[in-house]
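Asks: how would this look folded up:
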Amino acid sequence: MPEGRALKGGGAPPVRRENVASEPGDAGRGELQILEEHVHWENEAARLLLAKVRLPGKAGETKEQFRVTPGATHEDGVVVVPIDERDRIVLVRQFRHPVRMWMRELPRGARERGETPEDGARRELKEELGLELVESWTLGRIATDSGQQRGIPFLLVARVRRGGETDPDDSESIDASFAYSFSELARACASGEILDSFTIAAVTRLLPHFDGERFEYKPGVVR
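Replies: You can find the predicted model right below:
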């Protein structure tokens, strides 16, 4: 059962609400109910959907909403936490067009249709760092922008080893990589040195799996 003390709307709902997709939704249950939705723009990687939704508790009032979903050839992405032989976490520095910034972040990317999260992680490690995935474990999924993005990427942690040269995607600009101990990365996230939300979220999910600076995956933590 979820923890936390309810401050408003406390009682248990008749059906499970949290972390479960509801499409088209039901305004009678307090949800934004999709009445109609169409593709406004798309390419292979992404689609921008515009929807007319009925608002809850507004006597049938409607409003336009948008969301971004994976494109026809892609699925929810994957974020991978590379752990090297010294239990350090490896980040890349990449230029991100939407924010127009160089960002230190974990390797990540979209998955191709039919690609498993582990296969996606293996490909991203090769492309961005030239690393080989030895073994991987799940850290669940993360919704880093639930206000606009439909995608909920998979988060994996992986033991890695050197695997040759990088094989970067043509659309990516990566100029460096950095190795952090767990405590160093946690401090960098807490201080604001790291802005990437995927990396900040990963530190939280990694907490049960580090004893000081030593990594050991503990199964059964992620629900």
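
Asks: When you work out contacts or count neighbours from here on, use the C-alpha atoms and nothing else.
Replies: Fine.

Asks: For the residue positioned nearest the centre of the chain, give its distance to residue 96.
Replies: With distances taken as CA atoms, centre = their mean, residue 153 lies nearest the centre of the chain, 3.7 Å away. Going from residue 153 to residue 96 by CA to CA, to the nearest Å gives 18 Å.

Asks: next up, for comparison:
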Amino acid sequence: MTIKDTPEEWEIRASETPFVGKKTSVRADDVVMPNGAVARRDYQVHPGSVAVLAIDDQDRVLVIRQYRHPVRHKLWEIPAGLLDIPGENPLHAAQRELYEEAHVKAEDWRVLTDVYTTPGGCDEAVRIFLARNLSEADGRRFEVEDEEADMELARILVDDLVRGVLAGDLHNNCLVVGVLSLVAARGGEGLDALRRAEAPWPARPFEA
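Replies: Next up, the predicted model:
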């Protein structure tokens, strides 16, 4: 038996979009179940995101602390952002986010993992990159606004982040998945065996 997620789409009898926001919307589909019954499924339609686990030569991960209103928390996270431009190359988007949020560039990029954040209620897909060989970016710092204006930046040891995750102190999904994937990759075939940065991403197809 092959353990692999596979694409599949059940029949949709009707569909409507009762809410359209600035970046996302809500869709309501009437979906035909295997027994022939029709059930309504409401979910958020999302453009997709990228996130960057950037690690320096002292085994520290670049993290940011930012207010997240829906959960009423300030969360420690890794740099991340929306795929605002349809068909945008996710690597280019990740490089942009690392520059804008941390004013850092990286020489070595790999795909760490791909996830659906909440597949029961949202179609958001996130590609988490591993970035290594870090250095200060050139040029002016990006001017932040809104929640990002209050953002804090730090570099935290991988072991400390793992302890925080397992203790229930850190909750951001990209940070949790990224850090634990990093540890798993190191304990497996190694970081150099990770997928190349331009690896195909069926969830969000892009131009090379």
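
Asks: Give me the aligned partner of residue 56 of the first structure over in the second structure.
Replies: With TM-score structural alignment as the criterion, residue 56 of the first structure lines up with residue 34 in the second structure.

Asks: give me the number of residues near the equivalent of residue 169 of the second structure over in the first structure?
Replies: Residue pairing (TM-score structural alignment): residue 169 of the second structure is matched to residue 193 of the first structure. Residue 193 of the first structure has 12 neighbouring residues, counting by other CA atoms under 10 Å.

Asks: And for residue 144 of the second structure?
Replies: Using other CA under 10 Å, residue 144 of the second structure has 12 other residues around it.

Asks: so what's it up against?
Replies: Neighbouring residues of residue 144 of the second structure by CA atoms under 8 Å, 6 or more residues apart in numbering: there are none.

Asks: secondary structure class for it?
Replies: Counting by DSSP: H, G, I helix; E, B strand; the rest coil, the backbone at residue 144 of the second structure sits in coil.

Asks: if we can go back for a sec, so the match of residue 56 of the first structure versus residue 168 of the second structure, what's the distance?
Replies: Taking CA to CA, one finds residue 34 of the second structure at 38 Å from residue 168 of the second structure.

Asks: Determine the three-state secondary structure at the counterpart of residue 95 of the second structure in the first structure.
Replies: Matched by TM-score structural alignment, residue 95 of the second structure corresponds to residue 122 in the first structure. Counting by three-state DSSP, the backbone at residue 122 of the first structure sits in helix.

Asks: tally of neighbours for the closest residue to residue 122 of the first structure other than its chain neighbours?
Replies: Take residue 122 of the first structure and drop its neighbours on the chain: the residue closest to it by CA to CA, 6 or more residues apart in numbering is residue 133, 5.6 Å away. If you count neighbours by other CA under 10 Å, residue 133 of the first structure ends up with 23.
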